[in-house]
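A.B. asks: One predicted model, sequence on top.
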Amino acid sequence: MEQNVLDGLNDPATRQEFCVITLYWLAISVPYMREIRGPQAKANNVLELGDLHCRVIKHIDVLIKEPEHLLGPDASETHGSLDGHGWERPDAFYAVQRHASQQLPQIQSLLIHFLKKAKESWLRFMSEFEGGGALSRATPEQIERAWMEKTNDLNEGAFGT
């Protein structure tokens, strides 16, 4: 089993996948969760997250058009991260940079493909937030009456116990 893991880690295709997933995690997933759970969280209701979701789509679009924000020699959290704040794991970011520049020639095209597919999923996820949709037409009072948790933590906690 250990040999299979080692073989996978030494496989260029697997390393490219790890690198792409790491970049997405750093650029989108972590900053998104900082805005959902962190001290700078503005919304207390999942129904109020439409603007954040739109920002995610816009940022993904930027990264698709300009992947050098994550892979170029001047890549940084300022333009690469959804919130422009420091990388959650700078060591992971620099490891990807090191591998990408030396051994992973297809990483840019894989990153772009991954981002396009992620965007499709985000668009499906946020369809109810789109302009003209029920949530965009709802009054603040209606949104407050339909209040919902931002995360599924309560259910996950109950499942865990």
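C.D. replies: Good, I have the coordinates.

A.B. asks: Only C-alpha atoms from now on, for both contacts and neighbour counts.
C.D. replies: Noted.

A.B. asks: Tell me which residues are up against the helix or strand Ile112 falls within.
C.D. replies: With secondary structure defined by DSSP states H and E, Ile112 is part of helix 107-125. Helix 107-125 is contacted from outside by 16-17, 19-20, 24, 53, 57, 60, 63-64, 67, 71, 100, using CA atoms under 8 Å, 6 or more residues apart in numbering.

A.B. asks: take a look at this one as well, against the first:
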Amino acid sequence: MSGDEAETAAQARAVERTTGGDLKTAQIAGALLNHKDDKKGHHDLFHWWWDKNVGINFTYPDTSNTWFGFMVKSKKGAKSFNHMEQNFWNALHYKATLTELVALALYSQSFSHPYMHSICAEASHKTNMLDLGPLHHKFHDFILYVISQPLLVLNSTDYTTATADGQPWQSEETINKIQELAPTLPNLKALFLAGLQGTEETWSHFISEFAPGGLIDEATQEEHDLAWLAPTNDVNEGALGSFCLMMQRQPQLSLLGYNSQRMYFHNETAEFMQKFFVELEDHLFLHKAAQEAMGEDKKRKAAIIQFQEQKNAEQQE
């Protein structure tokens, strides 16, 4: 694109989605070495699109399927890297990207893991998120401290001063490897410091909710208790994980069917049916209601597919 040409929407999206460096390398590594398909389950949009356009309720074979394994083996007959594997290999041998990865690893050991350990410990004790202002200010203060003295973390293996909580490293082997690589990475200090400064800006915005004189700070303990918030999202993630596992076992199960099963076992529905469903007409009525609800589920899927197709068409313009 020449300098006098206006950037199109498609070009703007392409630039926005083009990634590289440490984050892209980490994404590729996750896809290659620790793919999360076993957690994500199947891709609903593909199944619904296939059902709508081909007319067959089709489930793609899983990675344990013999036919799928045969396909993978055949594709690797050339005994060479595929595109993703080659990119991953190149990234690990490119000093700039390696420097970024080391900076990320150092940040995770000194800050990310200590924070997650602390916040999960509070969650296990049923602590109210609204009462964790001091904890978050403590971590923000640590960031400011390291910004003023970055060598405290860069040149140290002493976890008592180089981690935000003063607890042992999550991975001492990682720290030893960082210390081994650091002398060969001349830009590590500048990159690590720039990352910390960006992190500090985000944390300043985040802890503003706990600022002295703010709503949370001025609220009474009784008001905190009335507005109780969990420190983590584990409950919702646990429900999502259960859904994904169920969809692996029953890939054709609809969302409505899954919700109905959950309600049956967790909402005392089973006891209610055993007590009040005494006539055949009761069960026939329930079957009719379920069939009518299935129609609504199909409408929901069709609406999602229609929206996706419309979005794809707009992006191609």
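C.D. replies: Arrived safely. Please read these numbers as outputs of a predicted model, since none were measured by experiment.

A.B. asks: ok, back up a step: what residues of the helix holding Ile112 of the first structure count as buried?
C.D. replies: 107-108, 110-112, 114-116, 119, 122-123 (16 or more other CA atoms under 10 Å).

A.B. asks: Pick the one among those closest to Gly157 of the first structure.
C.D. replies: Trp122 (25.1 Å; CA to CA).

A.B. asks: Tell me the spacing between that closest one and Gly86 of the first structure.
C.D. replies: 23 Å (CA to CA, to the nearest Å).

A.B. asks: next one: Val20 of the first structure
C.D. replies: 18 Å.

A.B. asks: more crowded one of the two?
C.D. replies: Set Val20 of the first structure next to Gly86 and count neighbours by other CA atoms under 10 Å: Val20 wins out with 24 against 15.

A.B. asks: what do we get in the second structure for Gln106 of the first structure?
C.D. replies: Using TM-score structural alignment, the equivalent of Gln106 of the first structure in the second structure is Asn187.

A.B. asks: do Phe18 of the first structure as well
C.D. replies: So, by TM-score structural alignment, Phe18 of the first structure is matched to Leu101.

A.B. asks: And for Ile143 of the first structure?
C.D. replies: Aligned by TM-score structural alignment, Ile143 of the first structure pairs with His224 of the second structure.

A.B. asks: Under a three-state scheme, what state does that match occupy?
C.D. replies: Of the three states, His224 of the second structure takes helix under DSSP: H, G, I helix; E, B strand; the rest coil.

A.B. asks: for Trp147 of the first structure, helix, strand, or coil?
C.D. replies: Under three-state DSSP, Trp147 of the first structure comes out as coil.

A.B. asks: Surely it is in contact with Val46?
C.D. replies: Yes. With contacts counted by CA atoms under 8 Å, Trp147 of the first structure reaches Val46, the gap being 7.4 Å.

A.B. asks: For the equivalent of Ile207 of the second structure over in the first structure, which non-adjacent residue is closest in space?
C.D. replies: Under the alignment (TM-score structural alignment), Ile207 of the second structure pairs with Met126 of the first structure. Nearest non-adjacent residue to Met126 of the first structure, counting by CA to CA, 6 or more residues apart in numbering: His53, 6.9 Å away.

A.B. asks: State the number of residues packed around the counterpart of that neighbour in the second structure.
C.D. replies: Aligned by TM-score structural alignment, His53 of the first structure pairs with His136 of the second structure. Using other CA under 10 Å, His136 of the second structure has 17 other residues around it.

A.B. asks: do you know how far His136 of the second structure is from Arg300 of the second structure?
C.D. replies: In terms of CA to CA, His136 of the second structure sits 41 Å off from Arg300 of the second structure.

A.B. asks: which other residues reach stretch 68-88 of the first structure?
C.D. replies: So stretch 68-88 of the first structure is contacted by 23, 26-28, 30-32, 55-56, 59, 63, 93, 97, 100, 108 (CA under 8 Å, 6+ apart).

A.B. asks: That stretch: how far from the chain's middle?
C.D. replies: The chain centre lies 13 Å from the centre of stretch 68-88 of the first structure; the measure is CA atoms, centre = their mean, to the nearest Å.

A.B. asks: For it, buried residues please.
C.D. replies: 68-71, 75-77, 79-83, 87.

A.B. asks: So for the residue nearest the centre of the first structure, what's the nearest residue that isn't a sequence neighbour?
C.D. replies: The centre of the first structure sits closest to Ile28, judged by CA atoms, centre = their mean, with a distance of 2.4 Å. Of all residues not flanking Ile28 of the first structure in the chain, Leu82 sits nearest, at 5.6 Å (CA to CA, 6+ apart).
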